[in-house]
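*Asks:* Here is a sequence with its predicted model. Questions after.
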Amino acid sequence: MVKISLQIKANLENLDELFTNHPDYNFLLKLKCLNCGEISDKWHDVQESQRFPTKTGKSDTHFLARCKLCGRENSLDIIEGSNGKYTGDDVGKFKTLVTFDCRGIEPIDFQPSDGWIAKVEESNKTFNDVDLSEKEWVEYDDKLKQSVGIYELESKFVKVK
């Protein structure tokens, strides 16, 4: 089993926190089979609130798929409690958002979508269901009378111990 963390980096304008709508957020991932090297051409969604039984029936997993090329059954789990928040203090740095326990596959690309939450402490304002599919987002905080935004969102995967 290999543990791989999804890390993000972004510029936050007048925002204090950015995080996913855990455990219902759909992580859209492109996956690579570690047995034969096949890379999926489709985006696969992985959600912590959904579980699927494995072939053996002894356990269940957040994502289960058979490789189209070699036929190997692979799985991926979101490690419980690994969901993090990106804060104003993290701007300019990569920070772990979630960690996956990978068996036979590894994520190689991430596509953000809707379901993010952005918070402004000063006005106590929360923006729910933020859509980051364009890798940026802009809104207006009526109480503070200023724009808020997320810009230049980047992601990468890092193997962890």
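*Replies:* All right, it came through fine.

*Asks:* CA atoms for contacts and neighbours, from now on please.
*Replies:* Will do.

*Asks:* tell me, what residue is most central in the chain?
*Replies:* residue 27 (4.6 Å; CA atoms, centre = their mean).

*Asks:* What is the neighbour count of residue 60?
*Replies:* If you count neighbours by other CA atoms under 10 Å, residue 60 ends up with 16.

*Asks:* Excluding residues flanking it in the chain, which one is nearest it?
*Replies:* Distances taken as CA to CA, 6 or more residues apart in numbering put residue 53 closest to residue 60, at 4.2 Å, once the chain neighbours are dropped.

*Asks:* buried set for the host helix or strand of residue 65?
*Replies:* Using DSSP states H and E, residue 65 falls within strand 63-66. Residues of strand 63-66 classed as buried by neighbour count (16 or more other CA atoms under 10 Å): 63-65.

*Asks:* Same list (those) but as a markdown table, adding distance to residue 79.
*Replies:* Formatted as a markdown table, the buried residues of strand 63-66 follow (distance: CA to CA, whole Å):
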| residue | distance to residue 79 |
| --- | --- |
| 63 | 12 |
| 64 | 15 |
| 65 | 18 |
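
*Asks:* A further structure is provided below for comparison with the first:
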Amino acid sequence: MPTFVLFVKAELENVSEIVCPEGHAWCVDVKEAAGDEEKRGVWIDPNESTPLSGSRGEANLVLKFPDSKKESSATVVGLKAKKLTVPEQGAVYSAEAQETDKWQPLLAIDCRGLEPIGWQPRSGYTVVSEGGKRFEDIEIEDGAWCDYDDENDLSVGVDELEWEWRVHKGK
């Protein structure tokens, strides 16, 4: 069962961090691992489990591709490896990552029969300004978001949000 890790980086303007709160549901695009079928905008919720057919196991996402005989599944996992740590819930993208131009891991999922191919940062994210003001339940549409921190007289924004999925191969 391969583990895929979502890495992100972005340009932040007067933003100290982007928070994916505990219990955050993730909207992703997936494709059949052994085929070409794709499903876009499916939700993986770490707080919901669905039983797997013919098994005692459960997963956070269970689906069947049209021409497939088997179910495909994905489960949100925490990951603690030698050079990589991904929390199961409560991931944060920080300003330090931007300053060093580093990709930062946000999400790890174990997959069976499917592979993630996209990420849609829809609602549920929290942005914290450098002044400490929290902007709740934001959507980073088209890789950008902006607002105004009136408490600290700051323009705040997220721009050039990039993401990529990588297969985790290490221990």
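*Replies:* Alright, I've got the coordinates. Just so it is clear, the structure is predicted and the values come from calculations on it, not from any experiment.

*Asks:* gap between the helix or strand just after the strand holding residue 65 of the first structure and the chain center?
*Replies:* Scanning forward in sequence from strand 63-66 of the first structure by DSSP H and E, the next helix or strand is strand 73-78. From the chain centre to the centre of strand 73-78 of the first structure is a distance of 15 Å (CA atoms, centre = their mean, to the nearest Å).

*Asks:* average gap between strand 73-78 of the first structure and the second structure?
*Replies:* With mean CA distance after the TM-score superposition for the first structure, strand 73-78 of the first structure departs from the second structure by a mean of 0.6 Å once superposed.

*Asks:* which bit of the second structure covers the next helix or strand after that strand?
*Replies:* Of the helices and strands lying after strand 73-78 of the first structure in sequence (DSSP H and E), the nearest is strand 86-87. On the second structure, the counterpart of strand 86-87 of the first structure by TM-score structural alignment is residues 93-94.

*Asks:* Run through who's touching that stretch.
*Replies:* 8-9, 16-19, 104, 106 (CA atoms under 8 Å, 6 or more residues apart in numbering).

*Asks:* about what we covered before: the residue nearest to the centre of the first structure reaches residue 49, doesn't it?
*Replies:* No: with contact defined as CA atoms under 8 Å, residue 27 of the first structure does not count as touching residue 49 (11.6 Å).

*Asks:* show me where the second structure has helices.
*Replies:* For the second structure, applying DSSP state H gives helices covering 95-99.

*Asks:* distance from the longest strand along the first structure to the second structure after superposition?
*Replies:* Secondary structure assigned by DSSP state E gives strand 146-160 as the longest strand of the first structure. In the superposition with the second structure, the average deviation recorded for strand 146-160 of the first structure is 0.6 Å (mean CA distance after the TM-score superposition for the first structure).

*Asks:* Could you report the neighbour count for the counterpart of residue 70 of the first structure in the second structure?
*Replies:* Correspondence of residue 70 of the first structure to the second structure, assessed by TM-score structural alignment: residue 68. Neighbourhood size, residue 68 of the second structure [other CA under 10 Å]: 13.

*Asks:* quick one, what contacts residue 14 of the second structure?
*Replies:* Each residue near residue 14 of the second structure by CA under 8 Å, 6+ apart is listed here: 129-131, 154-157.

*Asks:* Any chance of the contacts of stretch 93-94 of the second structure in a markdown table with distance to residue 125 of the second structure and neighbour count as columns?
*Replies:* As requested, those are exported to a markdown table (distance: CA to CA, whole Å; neighbours: other CA atoms under 10 Å):
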| residue | distance to residue 125 of the second structure | neighbour count |
| --- | --- | --- |
| 8 | 14 | 19 |
| 9 | 15 | 21 |
| 16 | 14 | 20 |
| 17 | 10 | 22 |
| 18 | 7 | 21 |
| 19 | 6 | 21 |
| 104 | 16 | 23 |
| 106 | 12 | 21 |
